[in-house]
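Asker: I need the structure of the sequence given here:
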Amino acid sequence: MYALGQTNFLSDKATQPYMIMADLCAAFGVAQSTASAKARVVSEALRITVMDPAWTLPSLINGNPLIWLAQINGVLVDLRSMPKEIQVLAYEQGAIPCIPGDR
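Answerer: The predicted model follows:
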């Protein structure tokens, strides 16, 4: 839970859900230092990174720029700003989880 909380900014008051990591650890009855160390092991084993698209909460998908970045003709673009035809094509190819305007 600690590793997933980190990748989804659980302790950032600007995001929902929000919880400080000390409270998360207390809820599971573990010391924060232990949880942090185990989270590192889990993150390394599962290759979880901050803002990792594979581990992003559905409620945070629209705000995660890593989900929407693609390379088109050698240029990195944000698919949310591309024409709908390109978004549909990216969605059909599985490059993005949804068509931005349709959520």
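Asker: CA only for contacts and neighbour counts going forward, please
Answerer: Fine.
Asker: Excluding covalently adjacent residues, which one is nearest to the residue nearest the centre of the chain?
Answerer: Centroid-nearest residue in the chain: residue 56, 2.9 Å away (criterion: Cα atoms, centre = their mean). The spatially closest residue to residue 56, leaving aside those adjacent along the chain, is residue 8, at 6.1 Å (Cα to Cα, 6 or more residues apart in numbering).
Asker: Please provide the structure for the following sequence as well, for comparison with the first:
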Amino acid sequence: MNKTISVPKKMEEKYNEIATIIEEFCSVHLNKEYEQLCLQLCAALCRKRPSPLEKGRANTWACGIVHAIGTANFLFDSSQHPTITPKELYEGFGVSGGTGSSKSKQIRDLMKIDYFNTDWALPSKLADNPMVWMISVNGFAIDARNAPKEIQEHAYKMGIIPYIPE
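Answerer: Predicted coordinates for the structure are as follows:
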């Protein structure tokens, strides 16, 4: 997936409004890596036809975007860094938990964001995400990092794993 920051002219104002909220939140609570991935997701949502961002409040969309990326990257796991609770995230955007989580679900469903989709994984977390490395060989789920090199190469060429592990 090509995750660029380009957006259609008609969506530039909405993108900038949401992006500003995301940037402010990430600078206080998260980091640049989260910010970049969230901005890429915001741009991807702007490019959808029709864009779901055309309707709704900017802070609600910003919350849903950060929550969606956070969910896919274990942001709410206290053993991870950075970490935040869902309640702190919702409060940071000034939205209710129900609103924030439902917007996140809408985004995750629309963009197919989950633990297995490396398109929305933080680059620094790829190696530690066991779900990214699970592949099926002859009907058995295995960790690609433990597979023979030729299986790893085949899985990489097919786009199933993000890179060939060392």
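Asker: From residue 86 of the first structure, how far out is the residue nearest to the centre of the first structure?
Answerer: Remark: distance between residue 56 of the first structure and residue 86 of the first structure (Cα to Cα, to the nearest Å) = 23 Å.
Asker: The first structure: strands as residue ranges?
Answerer: Assigned by DSSP state E, the first structure shows strands spanning 69-72, 75-78.
Asker: Take the ones you listed and write them to CSV, including distance to residue 95 of the first structure and mean neighbour count.
Answerer: Shown next, in CSV, are those (distance: least, Cα to Cα, whole Å; neighbours: other Cα atoms under 10 Å):
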stretch, distance to residue 95 of the first structure, mean neighbour count
strand 69-72, 8, 13
strand 75-78, 12, 12
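Asker: In JSON lines: these, plus distance to residue 43 of the first structure.
Answerer: Converted to JSON lines, these look like this (distance: least, Cα to Cα, whole Å):
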{"stretch": "strand 69-72", "distance to residue 43 of the first structure": "22"}
{"stretch": "strand 75-78", "distance to residue 43 of the first structure": "26"}
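Asker: Superpose on the second structure and give me the mean offset of the longest helix seen in the first structure.
Answerer: Looking across the first structure with DSSP state H, the single longest helix is helix 32-46. Aligned to the second structure and superposed, helix 32-46 of the first structure gives a mean residue distance of 1.9 Å (mean Cα distance after the TM-score superposition for the first structure).
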